[in-house]
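*Asks:* sequence first, predicted coordinates after that:
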Amino acid sequence: MDTQPNVFTPAQLGPVTLRNRVIKAATFEASTPNALVTDDLITYHRLPAAGGVGMTTVAYLAVTQGGRTEGNVIWWRPEAIPGLQKLTAAIHAEGAAVSAQIGHAGPVANARTTKATALAPVRFFNPMSMRFARKATRADIDDIIAAHADAARYAVDAGFDAVEVHLGHNYFASSFLSPLINRRDDEFGGSLENRAKVARGMVTAVRQAVGGQIAITAKLTMADGVRGGIPIEESLQTAKWLEEDGGLDALELTAGSSLVNPMYLFRGDAPVKEFAGAFKPPLRWGIRMTGKKFLREYPYREAFLLRDAKQFRAELKMPLILLGGITNRETMDLAMAEGFEFVAMGRALLAEPDLINRIKDDGDARSIRSLCTHCNKCMATIYSHTHCVVTGSPTPV
């Protein structure tokens, strides 16, 4: 008997029923120039909601002002709630659920634009901001964990159906997980058990704060693709601990490091020229000269994270969300056949917000192909207005 779920059937995510198993992944929108919700941001998420996704994920909503990646990012505070309520209402009106990605950028934060001190496991230099992140104290860590709980409560007030705790890409929690970055010799350094305390503490605090009111997921790096960085064996153990802790309704598996190897997640062309053009000299010149070392090129293939993700599927019982190179019905069906409960899509939905409806309407023909060329030139647009340079979608309001 074939028990493989159809990607277009409803699915339970914690207390939330999604109309299908497709989630729009968190991709920074560059639509909040004053760190508040805009009509542009609402349109950015309303389009894929109208286009058929089961849930869209708003990125990136920082738990503190200093936890932002850069100065235009929204952080959780009372002033932001009315706009977020308007956003969630617009998504719900299209029949989709909506998740809020919450987290602290840690060493990834651009302290020059956030006007706040960046924090890391150890003193750490960020070449993008030309600033040092300060070594986080025990009090800093406690405050950041508590801020995640506060963010989850705000998310409930704002009408979100779920939160996604950011444990990836060398953001704060991930930088503690990284043996390359985390050189501490206290209770948060050394062994993986110590290095995982921040990530586990964040998820536990969020669960304790909201109980079963909303769904709780997390984004976890399987491997960051850096020598001496996060290996898949350690990430799998962290995932097992997160499962044992009981705080998650699902886990989304990702890869790469925003600090040193972003293309390990964004497979395909490396847009060095476009990336350099997004900055002013001298950083522009530096990127042009050394960009190939930072933006290492990895060939694109469908479901490019599946091989690593299958190791997690084999050893975990909790629902898993497969990310990376999912652009057509065959790949979605493959994910379901391999035991993944959900699929997450980024670039393909940026290019075509209505892609899911088109694939669904295509039925068994399976003839629909994404217009995304994996050129990755969209990466450089996050510094102005995130959009697909091939299709122009979405256009600013």
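*Replies:* Done, it's in.
*Asks:* only C-alpha atoms for contact and neighbour calcs from this point on.
*Replies:* Fine.
*Asks:* so what's residue 222 up against?
*Replies:* Going by CA atoms under 8 Å, 6 or more residues apart in numbering, residue 222 touches 230, 231, 232, 235, 236, 253, 254, 255, 308, 309.
*Asks:* so which residues of the stretch 1-150 of the chain form strands?
*Replies:* Ranges of strands in the stretch 1-150 of the chain, per DSSP state E, counting those that start in this stretch, are 11-13, 16-18, 22-24, 55-62, 97-103, 119-120, 124-126, 131-135.
*Asks:* among the ones you listed, which is nearest residue 155?
*Replies:* strand 97-103 (7.0 Å; CA to CA).
*Asks:* dump the strands of the stretch 1-150 of the chain into JSON lines; add distance to residue 46 and mean neighbour count as well.
*Replies:* Listed next are the strands of the stretch 1-150 of the chain as JSON lines, based on distance: least, CA to CA, whole Å; neighbours: other CA atoms under 10 Å:
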{"stretch": "strand 11-13", "distance to residue 46": "21", "mean neighbour count": "18"}
{"stretch": "strand 16-18", "distance to residue 46": "16", "mean neighbour count": "18"}
{"stretch": "strand 22-24", "distance to residue 46": "11", "mean neighbour count": "27"}
{"stretch": "strand 55-62", "distance to residue 46": "9", "mean neighbour count": "25"}
{"stretch": "strand 97-103", "distance to residue 46": "10", "mean neighbour count": "28"}
{"stretch": "strand 119-120", "distance to residue 46": "34", "mean neighbour count": "28"}
{"stretch": "strand 124-126", "distance to residue 46": "34", "mean neighbour count": "17"}
{"stretch": "strand 131-135", "distance to residue 46": "36", "mean neighbour count": "19"}
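*Asks:* adding another structure so you can compare the two:
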Amino acid sequence: MPVTIDATRKSEAFTPARLGPLTLKNRFIKAATFEGRMPRGEVTDDLVDFHVEVARGGAAMTTVAYCAISPGGRVHRDTVVLDARRAVALRRLTDAVHAHDTLVSAQIGHAGLVANTRSNRAPTLAPSTRFSAPAMGLVHAATTAQLDEVISDFGAAARNAVDAGFDAIEVHLGHGYLVSSFFSPNLNKRDDSFGGDALRRAELARRVVERVRREAGDTVAVIAKFNMDDGVRGGFWLTDSLLTAGLLESDGHLDALELTGGSSLLNPMYYFRGDVPMAEFIASQPAIARLGLRLIGRRMFRTYPFEEAFFLPLARQFREALTMPLILLGGVNTMPTVETALAEGFEFVAMARALLRDPQLINQFHAGTRSEGLCVHCTKCMATIYDGTRCVLRPEPSESQ
């Protein structure tokens, strides 16, 4: 049964707050969750409807994910490239979300070692040459000229995001995608200006963020999804990530950091937490990928029991060290968690699976009719990303009518 909250008490969670040049109507952001509604990278009615449903549910801002900066930077062929043509198509989405008094952010990035080069029919890039399972082969180290092109592509994507009507741009600096892979001593073995100590491993991210801010201007918010911990032995961890976050703050180009962790390349369950839906995930793959998952899936998809606000202990280290706005992500499912986060100085919370299960949850929090989401943390939604990301426990529209 739903739990009734004392609706007479004024909650800070439903007060407006500033995010750079924006005012968000409350403290809830729908986190980037690949929607699986972009066949061949095209904007569809289904994609628009996905975000409109979130807007109707009460979120202050929803995030479109994932928008690649170039064809080679896609995760696979069914990923939007945020070029000028798609910007025109995405205007329909941003207008539809704005009609419900909700803001909308575009997550932009380059998949790097996480890119499926066979699906993309395009090469990808890495800090240093190494084998990548998603690429199904070697990915070669990017040259300095190629990194200059990447920086330029981030700038172009930022301009296109503004033209498309996005209110915010989220730069993907996490999960083993290209820019975050440069942070990692495990993945970055370079000895030039983009590799070596933590300062040089942060150089690409700093240049990217600076370019995005320059091209986006001062009318949109620029935030970054930032890895605190790769969850990988020898990877990016607090000793380096706190220093890197401090550099990004001192550069002054970001309006907030959204704190995350884990690696889509090497340890994806670190940022999901909960049951591993291996049978469903294998069934969703093409034949060759099914074979690979049967052989190595259990080693790649480690088990991390779900805990409410599982990134909060790490995020507290950043709240202590930084003054810039921070967005808490990871296992936010209850109003007590939201209240705790705000009381500890986090300006916003980001929610993903809880809103897949029930897009109306934030309205229910506000009305005082529910204090906890319905998500059971089965992570079976992971296996739905190829035909429309969704909670498998929600009835299909035809079943709910």
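*Replies:* Happy to help now that I have it. Everything numeric in this text was worked out from a predicted model, so none of it was measured.
*Asks:* out of the strands of the stretch 1-150 of structure 1, which comes closest to residue 298 of structure 1?
*Replies:* Closest to residue 298 of structure 1 of the strands of the stretch 1-150 of structure 1 is strand 22-24 (CA to CA; 22.8 Å).
*Asks:* where's that closest one relative to the chain centroid, distance-wise?
*Replies:* Chain-centre distance of strand 22-24 of structure 1: 12 Å, with CA atoms, centre = their mean, to the nearest Å.
*Asks:* that one aligns to what range in structure 2?
*Replies:* Matched against structure 2 by TM-score structural alignment, strand 22-24 of structure 1 falls on residues 28-30.
*Asks:* same check, this time on stretch 129-147 of structure 1
*Replies:* With TM-score structural alignment as the criterion, stretch 129-147 of structure 1 aligns to 135-153.
*Asks:* next: stretch 41-59 of structure 1.
*Replies:* Under TM-score structural alignment, the match for stretch 41-59 of structure 1 in structure 2 covers residues 47-65.
*Asks:* and the end-to-end length of the matching stretch?
*Replies:* End-to-end distance for stretch 47-65 of structure 2, by CA to CA, to the nearest Å: 10 Å.
*Asks:* residue contacts, the residue lying closest to residue 53 of structure 1 once chain neighbours are set aside?
*Replies:* Distance criterion CA to CA, 6 or more residues apart in numbering; nearest residue to residue 53 of structure 1, sequence neighbours excluded, is residue 22 at 5.4 Å. Residues in contact with residue 22 of structure 1 (CA under 8 Å, 6+ apart) are 7, 8, 53, 54, 55, 342, 343, 344, 345.
*Asks:* ok, the fifth one - contacts?
*Replies:* Going back to what we said before, that points to residue 55 of structure 1. Each residue near residue 55 of structure 1 by CA under 8 Å, 6+ apart is listed here: 18, 22, 23, 24, 49, 96, 97, 98, 99.
*Asks:* let's go with 10 Å and repeat that
*Replies:* 17-25, 45, 48-49, 91-92, 95-99, 161-162, 344 (CA atoms under 10 Å, 6 or more residues apart in numbering).
*Asks:* again with the last one
*Replies:* Residues near residue 345 of structure 1 by CA under 10 Å, 6+ apart: 22-27, 53, 56, 322-327.
*Asks:* how close does the residue nearest to residue 53 of structure 1 get to residue 88 of structure 1?
*Replies:* Remark: distance between residue 22 of structure 1 and residue 88 of structure 1 (CA to CA) = 18 Å.
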